[in-house]
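Colleague: Provided below for reference: sequence and predicted model.
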Amino acid sequence: MAPLAKDSSSTRAMTKVAHLYYRRGLVQTEIAEEMGLSQAGVSRLLTAAGEHGIARTIVIPPSGFHNDLEQAVEETFGLREVHIVETTAGDDVVPALARALVPVLQLAPIDGRTIGLTSWSRALQAAVDVLPDLPRANAGHIVELLGDVGRPSLQHRAALTTERFARATGGDPVFLRAPGVVSTAAMRAALLDGDPHARRALAAMDHLDLALVGIGEVRAAAPLSPGENFFTDAQFAGARAQGAVGEIGLRFLDAYGEPVASDLGELVLGMELDQLRTAGRRIAVAGGRRKHAAVLAAVRGHWIDVLVTDETTARHLVASGVDTGSIAS
């Protein structure tokens, strides 16, 4: 038996392909379509899985992989892929989630694609920080999915993340250098009227092949502060009073994954939920106990089809799906 590959992205890919082939009974063409790979690539991964002892008619996942739990979440909510990381109680889950997202991005089909990026998400920023340049990658446009939020230093950090991701993927960055949240709908209209670059970014969101998003609570979470190109505490409280339990790109969802009707949507310069829905692939990274309700809302509403999360959140999703059933939007 060949020694197990040290590259975690290769090991995860071998395990995932073996799981789909031996445990779920998918043929190689189906696996290739689901994972965005060529059939030859699937064949090579299956061969490597056998050589490394991951697959021997049955799948033997290496320590730290949770294929049965991943499959349970996928089947409960109709997700294309779920990737689960182990974390220690009390730890910040962001670094582990970021590391797990990297191989997902490395395997995603990106050539010529229009990719939306929530560049102010902490997990996505951390993933881009450690993402190596993808050899021979030739992405299309890399579109920021929300305008500037937070203090200037955070806005600068988001712009650098977009620029770094575009360089790693060979894409053309499309920046949205306008406030992410404004005070009135009239101000939003005036900003768009005078800023062709912002209009271009918003229009590009109609044609997303891949969307990379975070999932948030209905509150200002550090390092963001209420009211700094962001919703105030009172506005967040109003959204919660209307039933909001989570948000994607500051678009609020209720516990069933349904959009929350709110005038606050008219104050946001960023992707609409309808634009997210039509994206070819929608990858979210989120975890931690405080986000359980928000992540559950996102998968219940089928707003995403690939999820990177932690084990505790995944078990909460399965338990909630068994208790109440997954509710389609």
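Modeller: Yep, that arrived.

Colleague: from here on, contacts and neighbour counts on C-alpha atoms
Modeller: Noted.

Colleague: any idea which element the residue positioned nearest the centre of the chain lies in?
Modeller: Here the mean C-alpha position of the chain is nearest to the C-alpha of A284 (Cα atoms, centre = their mean), at a distance of 1.8 Å. Taking DSSP states H and E as the criterion, A284 maps to strand 281-285.

Colleague: now A220
Modeller: Using DSSP H and E, no helix or strand contains A220.

Colleague: The nearest residue to it once chain neighbours are set aside in helix, strand or coil?
Modeller: Leaving aside its chain neighbours, A220 sits nearest to P226 (5.7 Å; criterion: Cα to Cα, 6 or more residues apart in numbering). Per DSSP: H, G, I helix; E, B strand; the rest coil, the secondary structure class of P226 is coil.

Colleague: Next one: the residue lying closest to E228 once chain neighbours are set aside from P223, what distance?
Modeller: Spatial nearest neighbour of E228, excluding adjacent residues (Cα to Cα, 6+ apart): G150 at 4.9 Å. For G150, the distance to P223 equals 8 Å [Cα to Cα, to the nearest Å].

Colleague: And for Q106?
Modeller: Applying Cα to Cα to Q106 and P223 gives a distance of 28 Å.

Colleague: Which of the two has more residues huddled nearby?
Modeller: Q106 (17 against 9; other Cα atoms under 10 Å).

Colleague: Check which helices and strands the host helix or strand of the more buried one sits against.
Modeller: Using DSSP H and E, Q106 sits in helix 94-107. Packed against helix 94-107 by the contact rule (3 or more Cα pairs under 8 Å, 6 or more residues apart in numbering; DSSP states H and E) you find helix 8-18, strand 81-85, helix 122-130, strand 281-285, strand 306-310.

Colleague: residues of stretch 192-199 that come out buried?
Modeller: Residues of stretch 192-199 classed as buried: L192, A198 (neighbour count, 16 or more other Cα atoms under 10 Å).

Colleague: Can I take it that G246 is in a helix?
Modeller: No. G246 is assigned strand when assessed by three-state DSSP, not a helix.

Colleague: Please compare the first structure with the one that follows:
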Amino acid sequence: MRTLKKVAHLYYEKNMNQKEIAKIVDVSRSQISRMLTEAKNEGIVKITILDTVDSCEHLEESLKKYFGLKDAIVVPTTSYIPDMIRQVVGQAAANYLNSIIKSNQKIGVSWGISVYEMIKSMKSLNLAETTGIEVVQLIGGLGQTSTTLQSFSLANELSNILDGQSHLMHAPGFVSNSNLVDNLKKDKEIGAILEKGRNVDIALMGLDALWKHRSLVQVDNLTENDLDLLEEKGAVGQSCFRFYDINGNICSKSIDERVLSISLAELKDIETVIGIATSLDTTEAILGGLRNGFLDVLVSDEKTVEEIIFQQEDFLEQNN
């Protein structure tokens, strides 16, 4: 009983993850998971679920209805300041992944702030007991963009959290010409990672317009001419650096051919593609991604989804 209390204290009050606690108590991580479950069963830990989580069910059903999603998680965020919304949505996405993940699955990871927040939240969860997890980088490196936001860093971090194996792509994600992409794809190692990415069971995707924030995203090969072309073509969002307009159409074939990542078309063949995004990532980026159809699940916040539903209903009314 004393050890159970210690483990519960370290996990719930000191916010340590299971791997850290396992080293202190000198047991395996799977034993820590069982001890946390036992602590709840013994009444050492009591968890209260607020009934406000039910308030967004109608929005979740509307998302599934309008965009053919398998699932949707809409987080009530009226009581949160804007800076906290990404964290709350990231936590909801982490909980969702933890609820569906199974042993021996492959998880693909893209890049961006929302994916970062989700993976950061995984550290504090009572993780499902799994083995044989593989985590695959879905896009190459993006120049001088913050390391914490890049796919290789996020994939490696998630594999560590899940005691899995990471498959990293040692190549740039966006290059100066399509011939270079073709040559990189022919490399045995890079080609193998891309193939693993096409065959993951779950893909974690951000949807945003981060490329417009030059202080955050610094990709040398994304030129001013490229930015002008994306604006001209009405780019509202990107996922794995695949740029699309409000209707989900790829904006520029010439730019798309310079990206070394899984394509939006290839994502449609993956069993479960989870999009994580908030109004801070822009509503248009999320709406365009939904209309493209590569998502199976969306995790977002109440205010954002209300706007998405409003815009989609208005669009359908005007086109009927």
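Modeller: Happy to help now that I have it. Every value quoted in this text rests on a predicted model; they were computed, and no experiment measured them.

Colleague: What does the TM-score come to for these two?
Modeller: Overlay of the two chains. TM-score (TM-score structural alignment, normalised by the length of structure 2): 0.74; 267 aligned residues with a Cα RMSD of 2.8 Å.

Colleague: Distance of the aligned residue in structure 1 for K188 of structure 2 relative to R188 of structure 1?
Modeller: Taking TM-score structural alignment, K188 of structure 2 has P196 as its aligned residue in structure 1. Using Cα to Cα, one obtains 13 Å as the distance from P196 of structure 1 to R188 of structure 1.

Colleague: cool, and A72 of structure 1?
Modeller: From A72 of structure 1 to R188 of structure 1 the distance is 43 Å (Cα to Cα).

Colleague: Same question for A234 of structure 1.
Modeller: 20 Å.

Colleague: of the two, who's got more company?
Modeller: Set A234 of structure 1 next to R188 and count neighbours by other Cα under 10 Å: R188 wins out with 19 against 12.

Colleague: Contacts for the helix or strand hosting the more buried one next, please.
Modeller: Element membership for R188 of structure 1 (DSSP H and E) is helix 185-194. For helix 185-194 of structure 1, the surrounding residues in contact (Cα atoms under 8 Å, 6 or more residues apart in numbering) are A178, V182, A198, R199, E266, L267, V268, L269.

Colleague: can you do 10 Å?
Modeller: 178-182, 198-200, 202, 263-269 (Cα atoms under 10 Å, 6 or more residues apart in numbering).

Colleague: Out of the residues you listed, which two sit at the greatest distance?
Modeller: Spanning the widest gap among those are R200 and D263, at 23.7 Å by Cα to Cα.

Colleague: Which of the two has more residues huddled nearby?
Modeller: Applying other Cα under 10 Å to R200 of structure 1 and D263 shows that R200 carries more neighbours, namely 15 against 11.

Colleague: Would you confirm that the more buried one contacts L176?
Modeller: Yes. At 8.7 Å, R200 of structure 1 counts as touching L176 under the criterion of Cα atoms under 10 Å.

Colleague: Just to be sure, G116 of structure 1 is in a strand?
Modeller: Yes. Applying three-state DSSP, one finds G116 of structure 1 inside a strand.

Colleague: and it, what is it in contact with?
Modeller: G116 of structure 1 sits in contact with 141-146, 162, 173-174, 201, 204-205, 207-213, 271, 276, 279, 282, where contact means Cα under 10 Å, 6+ apart.

Colleague: Alignment lookup: it to structure 2.
Modeller: Using TM-score structural alignment, G116 of structure 1 pairs with G108 in structure 2.

Colleague: which stretch among the helices and strands packed on helix 94-107 of structure 1 comes nearest G249 of structure 1?
Modeller: strand 281-285 (11.2 Å).

Colleague: so how far does that closest one sit from its counterpart in structure 2?
Modeller: Taken against structure 2, strand 281-285 of structure 1 registers an average deviation of 0.4 Å after superposition, with mean Cα distance after the TM-score superposition for structure 1.

Colleague: Check which helices and strands that strand is in contact with.
Modeller: If you count contacts as 3 or more Cα pairs under 10 Å, 6 or more residues apart in numbering; DSSP states H and E, strand 281-285 of structure 1 packs onto strand 81-85, helix 94-107, strand 115-117, helix 122-130, strand 210-214, helix 292-300, strand 306-310.

Colleague: in structure 2, what residues pair with it?
Modeller: Mapped onto structure 2 using TM-score structural alignment, strand 281-285 of structure 1 spans residues 272-276.

Colleague: go on, stretch 237-245 of structure 1?
Modeller: Against structure 2, stretch 237-245 of structure 1 falls on residues 228-236 (TM-score structural alignment).

Colleague: Buried residues, that stretch. List them.
Modeller: Across stretch 228-236 of structure 2, burial judged by 16+ other Cα under 10 Å covers L230, K233, G234, A235, V236.

Colleague: same question, stretch 40-59 of structure 1
Modeller: Using 16+ other Cα under 10 Å as the test for burial, stretch 40-59 of structure 1 gives V42, S43, L45, L46, A48, A49, G50, H52, G53, I54, A55, V59.
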